[in-house]
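A.B. asks: Have a look at this prediction, sequence included:
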Amino acid sequence: MGSHAYTPPRARGPWWTSLYVQVLAAIAVGALIGHFWPQTGVALKPLGDAFIKLVKMVIAPVIFLTIVTGIAGMRDIGEVGRVVLKALGYFLVVSTFALIVGLVVANIVQPGTGLNIDPASLDAGAVATYAEKAHDTTVVGFLLNVIPNTPASAFAEGEILQVLFFSVVFGLALALVGDRGQPLLDVLNATSAAFFRLVGILMRAAPVGAFGAFAFTIGKYGVGAIANLALLVGTFYVTAALFVVVVLGLIALANGFSIFKLLRYLREELLLVLGTSSSEAALPSLINKMERAGASKSVVGLVVPTGYSFNLDGTNIYMTLAALFIAQALNIHLSWEEQALLLGVAMLSSKGAAGVTGSGFITLAATLSVVPSVPVAGMALILGVDRFMSECRSITNFIGNAVATLVVARWEGELDRERLDAALNGRLPTDPEPLADDPSVTPETA
């Protein structure tokens, strides 16, 4: 890939105009309101819901436009299959390792030991809805659901995998049409630029969304809800942090970039995920940031949406850690054979329930329903703190997908190292330079 000359960043505006600072302040204020005026905090929930709906509104079109324009611009159509296979291989290895990490930590720390909960005292009705959803979700049903009934239904229902499937097929068809498809490709490129500009506009509302969502979380569940299960929540956060720093850090190092610089580059998105407890809220922005960091549009378009369903590192750590916590709290001893079964089932269920709302809790229910030693009703023990762990799951999943995108792009020779170095070291041009003002600019077009 060709080299690019970078101009020094222009002077930034006052510190309070930074989206990072605004979202951080919004989370802090939201936490205070939720703690001291919980009823008001709960009442602010629509602000967070509205922002997430605004972002979800553009997710399907952004994925479609990114994938179609990326694939149609490829010279080697075989690259599509190659990228997908490499991405899925990476997801399988790393996500399986995440499951093992959760299992090992649970055995070492044993966060549930000593609680001595009587299984008869559990409220099975509290988790009945999740258990029902888990029962309805099978691997075969999941695979069939990847194919939309119609292209319009995929967009209308906002199913990421369905949009991904149709986008890949349509992108291949447009590429095979050749020169006759160029006028349509030009239109889609122009539409893509408009949608990314729209994403930039919507992100201005991120502080409001983070404020409302975090105020609701603290107001409804309260920091005190963590006290009884502090060891579980603390163990999960520390394990996820170590996974990011050590495992993903080593993967990043082996591929020529620093995990800490990547976290700094994505700091606005990470705070947004923390505030809204949803990694989807930052999906369009992640696509933009990965392209700006030098990964080709085609690789970004294929890896990021697929990773949101198949590369759930944080969810996988949570699943095995939470399952063993429940067993320990109920004084149920699981043999190594039963733990191996738990691991195997978790590998399948984490894919079968991918993309489902509240997938972390649902996949846990699906796993426990197949392992008879641990009652599904035991999930009622962690229901009160699941929201707090959901934030950590989402952040870890988000970071894992950012790393995966850069790694697969490097494997494909589709990563502009000069652009990546400039992005991670804060040397990309800022407004009103084209790279920042027009996120549709990619390594191929800059």
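C.D. replies: Noted; the coordinates are in hand. What you see is a predicted model, and the numbers here were worked out from it, not measured in a lab.
A.B. asks: CA atoms for contacts and neighbours, from now on please.
C.D. replies: Fine.
A.B. asks: Quick check: residue 381 vs residue 398, distance?
C.D. replies: According to Cα to Cα, to the nearest Å, residue 381 and residue 398 sit 27 Å apart.
A.B. asks: take a look at this one as well, against the first:
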Amino acid sequence: MNIPTPNSSDKPKKSTFKVIITNVTFWVLIAIIAGILLGHFSPENGMKMEIVGKTFVDIIKLFIGPIIFLTIVLGISGMGNLKKVGRIGVKALGYFEIVSTIALAIGVTIAYVFKPGKIDKTGLALQDASQYTNHAAENFSWLQFFLSNFTLQVLLAAIVCGIALNFYRKREQTILVLERFSKVVFTGLKYVMYLAPIGAFGGMAYTIGKFGLQTLIPLGKLMLCVYLTMILFVFLILGSILKYYKISIVSILKYIKEELLLVLGTSSSEAALPSIMVKLERMGCSKSVVGLVIPTGYSFNLDGTSIYLSMSVIFLAQLYDVHLSFFEILSVIGILMITSKGAAGVTGSGFIVLASTLTAIHKIPVEGLAFLLGVDKFMSEARAITNLIGNTVATIVISKSEHDFTELNLEPVVEG
């Protein structure tokens, strides 16, 4: 009697239905749709869901500080070579500046070609933002901006501690303790992420309930331009960069689809920061590069924010029929190259950056930011998603340039 030899085909396979219903991505998508429906058909109840989405993001933010600190300290101390740390830092900042400048230029160009600001002003449902924007413009302080930017503070502290640890006598023992603590933090995060659908539902229900779908009609052209520009940037610019390394941008987007959906639901790229770091390491990027590039990129490599800010300035200029000379356009790009850095680190800082930029060029009324209030929330998803993709590509590029990239692994994660 012949006994069949066990092989992979004999192993029981999960049904497609079971795989789908046990996938967090599926439930996040369902939650987003449910949030849209609740916010649209019952705005009052949708707005009450704000606390749900906000609480989830607040819980995620509790992990950001420890994760950034631990990954950077372990990354720098694990290298044992401060020259390499400096080299990666210089490469990352150079890359960030070049790509962010391209994003700003694309935003300005598309805004001038499609002229989203040339719309009927009477059709705009204005909200009074003059008090907030004037306050932001008059009281903007770089010192205060740094003091209120938690990511930058942790980043600086981690770099100092990582460098100092290289000179510590008990370096190995300290690294061992930090690695154990890091495992505990990431394990806790794993269980918190099971709440992602609830957070996405709350964030989307509040957004639709508060602003409504009908308020988007007058500013639909601006929204369409912003979304199309970001899609163009992701597939043409970032796609071309990855193509140089023989990697498909589509395959990368499929690999990080859970993080993209989470950002879509919560409107916060911070919500996906911890998990994207884990996925990049699993993909093949070195832990030290991930630990340095991702946290730094969250403050200095904001491609989506750069596109949005540049298009918003041109949009307001068109809305007020203000002509900007070529030199003034270059000035806008130059100012935004500086002011946009760290813009994602503080809630509402996009308006502060825009207010300070408009104040600097002295031609467009700061009160014009009122036109953006109604749609800013809806465009924040596009900004956050583009920022996340931009930092993912940046990490791959720096890791490849350092020859510190193992074989590309884009297999889906199977939870045991």
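C.D. replies: Looks like it came in fine. All figures in this text were calculated on a predicted structure; none of them were measured in a lab.
A.B. asks: Can you calculate the TM-score here?
C.D. replies: The TM-score (TM-score structural alignment, normalised by the length of the second structure) is 0.92; 405 aligned residues with a Cα RMSD of 2.3 Å.
A.B. asks: re the thing from before, more neighbours: residue 381 and residue 398 of the first structure, which one.
C.D. replies: Per other Cα atoms under 10 Å, whichever of residue 381 of the first structure and residue 398 has more neighbours is residue 398, with 29 against 20.
A.B. asks: What is the aligned counterpart of the more buried one in the second structure?
C.D. replies: The alignment partner of residue 398 of the first structure in the second structure, by TM-score structural alignment, is residue 388.
A.B. asks: Please apply the same query to residue 262 of the first structure.
C.D. replies: With TM-score structural alignment as the criterion, the equivalent of residue 262 of the first structure in the second structure is residue 252.
A.B. asks: nearest residue to that match other than its sequence neighbours?
C.D. replies: Spatial nearest neighbour of residue 252 of the second structure, chain neighbours left out: residue 410 (7.6 Å); criterion: Cα to Cα, 6 or more residues apart in numbering.
A.B. asks: Spatially central residue in the first structure, please.
C.D. replies: residue 398 (3.7 Å; Cα atoms, centre = their mean).
A.B. asks: Pull the distance from whichever strand or helix holds that one to the chain's centre.
C.D. replies: For residue 398 of the first structure, the element it lies in under DSSP states H and E is helix 386-411. Centroid separation for helix 386-411 of the first structure versus its chain: 5 Å, with Cα atoms, centre = their mean, to the nearest Å.
A.B. asks: now stretch 322-342 of the second structure
C.D. replies: That offset, for stretch 322-342 of the second structure, works out to 22 Å (Cα atoms, centre = their mean).
A.B. asks: got the contact list for that stretch?
C.D. replies: Residues from elsewhere that reach stretch 322-342 of the second structure (Cα atoms under 8 Å, 6 or more residues apart in numbering): 97, 100-101, 104-105, 149, 152, 298-302, 305-306, 309-310, 317, 353, 356-357, 361, 363-364.
A.B. asks: need the contact list for residue 403 of the first structure.
C.D. replies: 248, 252.
A.B. asks: same deal with residue 24 of the first structure?
C.D. replies: So residue 24 of the first structure contacts 207, 271 (Cα under 8 Å, 6+ apart).
A.B. asks: tell me which element residue 13 of the second structure is part of?
C.D. replies: Using DSSP H and E, no helix or strand contains residue 13 of the second structure.
A.B. asks: burial measure for it, as a count.
C.D. replies: Residue 13 of the second structure, neighbours per other Cα under 10 Å, totals 9.
A.B. asks: ditto for residue 139 of the first structure
C.D. replies: 15.
A.B. asks: again, but for residue 210 of the first structure
C.D. replies: 33.
A.B. asks: That one maps to what in the second structure?
C.D. replies: Per TM-score structural alignment, residue 210 of the first structure is aligned with residue 200.
A.B. asks: would you say that match is within a helix?
C.D. replies: Yes - membership of residue 200 of the second structure in a helix is supported by DSSP: H, G, I helix; E, B strand; the rest coil.
A.B. asks: Validate this expectation: residue 355 of the first structure resides in a helix.
C.D. replies: No - counting by three-state DSSP, residue 355 of the first structure falls outside a helix, being coil.
A.B. asks: What lines up with it in the second structure?
C.D. replies: Checking TM-score structural alignment: residue 355 of the first structure goes with residue 345.
A.B. asks: For that match, which residues are in contact?
C.D. replies: So residue 345 of the second structure contacts 149-152, 298-299 (Cα under 8 Å, 6+ apart).
A.B. asks: ranges for the helices of the stretch 201-350 of the second structure?
C.D. replies: Using DSSP state H, counting those that start in this stretch, the helices found in the stretch 201-350 of the second structure span residues 220-232, 239-244, 249-255, 257-266, 273-283, 287-300, 303-319, 326-339, 349-361.
A.B. asks: What lies in contact with the shortest one?
C.D. replies: The reference is to helix 239-244 of the second structure. 248-249, 393, 397.
A.B. asks: Please point out which parts of it sit buried.
C.D. replies: 239-242 (16 or more other Cα atoms under 10 Å).
A.B. asks: Mind putting these into CSV with distance to residue 84 of the second structure?
C.D. replies: Formatted as CSV, the buried residues of helix 239-244 of the second structure follow (distance: Cα to Cα, whole Å):
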residue, distance to residue 84 of the second structure
239, 27
240, 27
241, 23
242, 23
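A.B. asks: Now flag whichever of these is closest to residue 11 of the second structure.
C.D. replies: Closest approach to residue 11 of the second structure among the buried residues of helix 239-244 of the second structure (Cα to Cα): residue 242, at 36.8 Å.
A.B. asks: The closest one matches what in the first structure?
C.D. replies: Residue 242 of the second structure maps onto residue 252 in the first structure, by TM-score structural alignment.
A.B. asks: What is the burial count for the residue in the first structure that residue 168 of the second structure lines up against?
C.D. replies: Using TM-score structural alignment, the partner of residue 168 of the second structure in the first structure is residue 177. Residue 177 of the first structure has 12 neighbouring residues, counting by other Cα under 10 Å.
A.B. asks: Cool, thanks, signing off.
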